[in-house]
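Asker: heads up, no residue letters with this:
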C-alpha cells in the first residue's frame, strides 16, 4: 500500500460518521480498562451479537482479546469530555468518571445512551486491528442525542 492510498483511505473513512462508544473490561487483576471506539456494529439478532474493533497497538489490546466479558457504552452528545479522555493514551480513564458495575460484571456509565453487556465469543485477527465479537447478555437505553465522530471531530446529530 502506498502512502498516498493510505491517506486517501483515511480521508474516505473520515466521511463516514460513527457513533462514539466507550468499551470497558476488567483485566486479570480486576483493574478497569477501556478505550473509545467508533467501529461498533450489530452482527446478528439471533443470537444478539455485536462487533467492536480495537487497534493491536493499544495498551489494553491483550486485555480485550482475552477478557470473558466487556461493556459497550454508547455516549450521549454531552459526553465529549468522556470520549476524549478514553481516546487519550495513558490517561486516568476511570478516576471520578462515574462508571458503575453492570448486572453481568462489566462497567457501564449511567449517563450513556445505551449500556450493553457482552460475553466475548471470539477475537478475530484483522490486519493491525482485532475484531472483538460479543454475545449480548443485557442492554439498557435512555433518551438523548448521540455523540458522533465525523470529519475527524466530535459532532451532534441534527435532524434533516
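Answerer: Ah, there it is. Since we're looking at a predicted model, the values are computed, not measured. Numbering: from 1, shown residues only.
Asker: only C-alpha atoms from now on, for both contacts and neighbour counts.
Answerer: Will do.
Asker: residues contacting the residue nearest to residue 152 when sequence neighbours are not counted?
Answerer: Nearest-residue entry for residue 152: residue 14, 6.0 Å, with adjacent residues in sequence omitted and distances by C-alpha to C-alpha, 6 or more residues apart in numbering. For residue 14, the contacting residues are 150, 151, 152, by C-alpha atoms under 8 Å, 6 or more residues apart in numbering.
Asker: in addition, the following structure is provided for comparison:
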C-alpha cells in the first residue's frame, strides 16, 4: 500500500506547527530568509535544532553553505512577516522589521524566541534538506506564538489550569 502525496499533505496539514522565519547572510553580505514550519529541537547536549528546507527553494544554496543561521519563532501577530518570507519574487527584508541581532544575523526583535546557530550538519531529507544547527545564542520573549494548522495561522489556546507552562494547583 502506498500513500498518495495528496493524502500525506492532507494528514500533515492537521499537525500544528510553529511558524518560523530562518535568516542568514552569505559571504558577499546578502541576506537570505524563508518561512518554515518544520522546526524542532533535536538535542539538549549539545544544543541542536533542526529546520527543513525544500531543495528547489531559491534560498537552498545560501543556507546549506552558511556558517550560521537564525531561527525566529514568530509571535501571534506576525502572520504578515510569515507570508512575506514565504513569497517568491519579493524583497523579504524590505519592510525593515529585521535588524542585526545575535551573531549579527538578521533577527526579528518582536519574535517569541530566536535561536542563533552555527551550521552543524545538512542531512538528506528526500525533496528537502534538514539543516541541523548548533545553538550558540538564544532569546525568549513572553508573547504567544503563531501556529500553523489546517492551512491557516492560529493562536494556541491555553489549557485550563495552566499558567506559562506550569500546572496550577
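Answerer: Perfect, I can see it now. Everything quoted here is computed from the prediction, not taken from an experiment.
Asker: hang on, the earlier thing: neighbour-wise, which one of the contacts of residue 14 of the first structure leads?
Answerer: residue 150 (17 neighbours; other C-alpha atoms under 10 Å).
Asker: what does that one correspond to in the second structure?
Answerer: Using TM-score structural alignment to pair residues, one finds that residue 150 of the first structure aligns to residue 149 in the second structure.
Asker: quick one, what contacts its match?
Answerer: For residue 149 of the second structure, counting by C-alpha under 8 Å, 6+ apart, the contacting residues are 13, 14, 15, 16, 17.
Asker: quick one: map the second one onto the first structure.
Answerer: In the superposition onto the first structure, residue 14 of the second structure corresponds to residue 15 when matched by TM-score structural alignment.
Asker: chain neighbours aside, what residue packs nearest to the spatially most central residue of the second structure?
Answerer: The centroid of the second structure falls nearest to residue 20 when counting by C-alpha atoms, centre = their mean (2.9 Å). With C-alpha to C-alpha, 6+ apart as the criterion, residue 20 of the second structure has its nearest non-adjacent residue at 4.5 Å, and that residue is residue 73.
Asker: what number of residues lie near that neighbour?
Answerer: By the criterion of other C-alpha under 10 Å, residue 73 of the second structure has 28 neighbours.
Asker: what's the answer for residue 112 of the first structure, then?
Answerer: For residue 112 of the first structure, the tally of surrounding residues (other C-alpha under 10 Å) stands at 25.
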